[in-house]
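> Pasting a predicted model and its sequence here:
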Amino acid sequence: MTRWTTAALLTTLALTGLTACSDDDSPSSVASKVASAASRAGEAVSSATAEAGRRFDDVKSGVDARDDVRLGTPATASDGRTTVEVTATNSADSAKSFTVEVDFTDRDGKLLDAVVLTVSDVPAGGTGKGTARSTHDLSGDVRAKVPRAVRH
């Protein structure tokens, strides 16, 4: 099983700005740094969703399989990343793989991260499992949903 994470590098680069040092710790300087970091984080999420789109564009002859994918309950791993178990059920008469996008959101539905993973070689009539892992630490009440999944 192969797991793709989208935009891990972009997220790391965007969040690097949060640790930059400065001699100017005035309220306006701090506010400017926070606004800049928030903008870069928003750009990272946009990049993650764009990368997810590209991954789906690469899938040829895929069949919508969103109803065949179930998610477990999101949990925080020991490294601070959010993970969720993905289960794909193959109703086809031959082994298939599933490409699945998992969106991590807050309780209000705001997108926090998006990842794409492949659950490979699920036997006919069987199930396969994978784990979606956020590209960066997420906090608060994190939820997960599957906006897209294809069987191929």
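Now that the structure is in, tell me what you want to look at. Numbering: from 1, shown residues only.

> going forward, measure contacts and count neighbours with C-alpha atoms only.
OK.

> and the residue nearest to His136 when sequence neighbours are not counted, how many neighbours?
Leaving aside its chain neighbours, His136 sits nearest to Arg81 (5.9 Å; criterion: C-alpha to C-alpha, 6 or more residues apart in numbering). Using other C-alpha atoms under 10 Å, the number of residues around Arg81 comes to 15.

> got a list of contacts for the helix or strand that contains Thr83?
With the criterion set as DSSP states H and E, the secondary-structure element containing Thr83 is strand 81-89. Around strand 81-89, the neighbours that count as contacts under C-alpha atoms under 8 Å, 6 or more residues apart in numbering are 68-77, 98, 119, 122, 125-138, 142, 144.

> which residue ranges form the helices in this protein?
Counting by DSSP state H, the chain has helices at residues 8-16, 27-57.

> got CSV for the ones you listed, with distance to Gly109 too?
Putting the helices of the chain into CSV (distance: least, C-alpha to C-alpha, whole Å) gives the following:
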stretch, distance to Gly109
helix 8-16, 20
helix 27-57, 14
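
> Out of those, which is closest to Ala149?
Ranking these by distance to Ala149, with C-alpha to C-alpha as the measure, places helix 27-57 first at 8.7 Å.

> Which strands or helices does the closest one pack on?
In this structure, helix 27-57 makes packing contacts with helix 8-16, strand 111-122, judged by 3 or more C-alpha pairs under 8 Å, 6 or more residues apart in numbering; DSSP states H and E.

> take the one below as the second:
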Amino acid sequence: MAGHGRRGAVGAALALATVVTAGCAPGLPGSAGPTGPVASAAASRAARDAGDAFAGAGAEAERGIAAARGGVDARNEVRLGAVTLGGDGRAATRVTARNTAGSAKSFAVQVDFTDRAGNLLDVAVVLVGNVAPRATGQGTAHGNHPLHGEVRAAVGTTLRY
């Protein structure tokens, strides 16, 4: 895993699998079928980063992302705020999702926390539910592991459903 710490990659895969499959938002359909390349890419990336021993966690992540049945890639509709580290060392960032659709939609947003060099340190998933048409909704993505130093955030897989 060139450039990636095993702990960070393992945490990323497990965090994505745990948070997404937990069904944290009302109205998240319970389908386990694939939704296409967006869901497959998220699961493949998580499985690759964590290594073969953690492929099961990647599969769980794919099922969780797939729960947003009929979801469309909405990465360009999401903005992140500054990253802060809490007293426990866990990263957090504000997530703002803009709904460009003509009806209320929800968003499943993966946030990748990285170091300055772009190495993956942690992953969080936040669900921003029931955003009115042509409006914005907000949530906060919270990391799962204590981090230190300069931590950045990038928008990962994002589905609008």
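Now that the structure is in, tell me what you want to look at. This structure is a prediction, so every number in the text was calculated from the model and none was measured.

> For the two chains, what TM-score is obtained?
For this chain pair, the superposition-based TM-score is 0.69 by TM-score structural alignment, normalised by the length of the first structure; 115 aligned residues with a C-alpha RMSD of 1.7 Å.

> rewinding a little: winner for burial among the helices and strands packed on helix 27-57 of the first structure?
Greatest average neighbour count among these goes to strand 111-122 (a mean of 23), per mean count of other C-alpha atoms under 10 Å.

> Determine which residue in the second structure is aligned with Gly128 of the first structure, please.
Using TM-score structural alignment to pair residues, one finds that Gly128 of the first structure aligns to Gly137 in the second structure.

> Kindly report the same for Val84 of the first structure.
With TM-score structural alignment defining the correspondence, Val84 of the first structure maps onto Thr93 in the second structure.

> Could you find the closest non-adjacent residue to that match?
In space, not counting the residues next to it along the chain, Thr93 of the second structure is nearest to Val83; the distance is 4.8 Å by C-alpha to C-alpha, 6+ apart.

> Map that neighbour onto the first structure.
Correspondence of Val83 of the second structure to the first structure, assessed by TM-score structural alignment: Pro74.

> separation between its match and Glu85 of the first structure?
For Pro74 of the first structure, the distance to Glu85 of the first structure equals 8 Å [C-alpha to C-alpha, to the nearest Å].

> ranges for the strands of the second structure?
72-73, 78-80, 84-85, 90-98, 105-114, 120-131, 136-146, 152-160 (DSSP state E).

> Now for the aligned partner of Arg148 of the first structure in the second structure: which residues touch it?
Here Arg148 of the first structure is matched to Thr157 in the second structure, going by TM-score structural alignment. Residues in contact with Thr157 of the second structure, defined by C-alpha under 8 Å, 6+ apart, are Val38, Ala39, Ala42, Asp73, Arg75, Val109, Gln110, Val111.

> How many neighbouring residues does Ser32 of the first structure have?
Applying other C-alpha under 10 Å, we find 12 other residues in the vicinity of Ser32 of the first structure.

> swap in Asn76 of the second structure?
A count of neighbours around Asn76 of the second structure, defined by other C-alpha under 10 Å, yields 10.

> how much space between it and Ala97 of the second structure?
When C-alpha to C-alpha is the yardstick, Asn76 of the second structure and Ala97 of the second structure sit 9 Å from each other.

> Let me know how buried the match of Gly128 of the first structure is, in neighbour terms.
Other residues near Gly137 of the second structure number 18, with proximity taken as other C-alpha under 10 Å.

> same thing with Asp93 of the first structure?
Burial of Asp93 of the first structure, expressed as a neighbour count using other C-alpha under 10 Å, amounts to 10.

> What lines up with it in the second structure?
The alignment partner of Asp93 of the first structure in the second structure, by TM-score structural alignment, is Gly102.

> distance of the residue positioned nearest the centre of the second structure from Thr157 of the second structure?
Nearest to the geometric centre of the second structure sits Gln110, at 1.5 Å (C-alpha atoms, centre = their mean). Taking C-alpha to C-alpha as the measure, Gln110 of the second structure falls 5 Å from Thr157 of the second structure.
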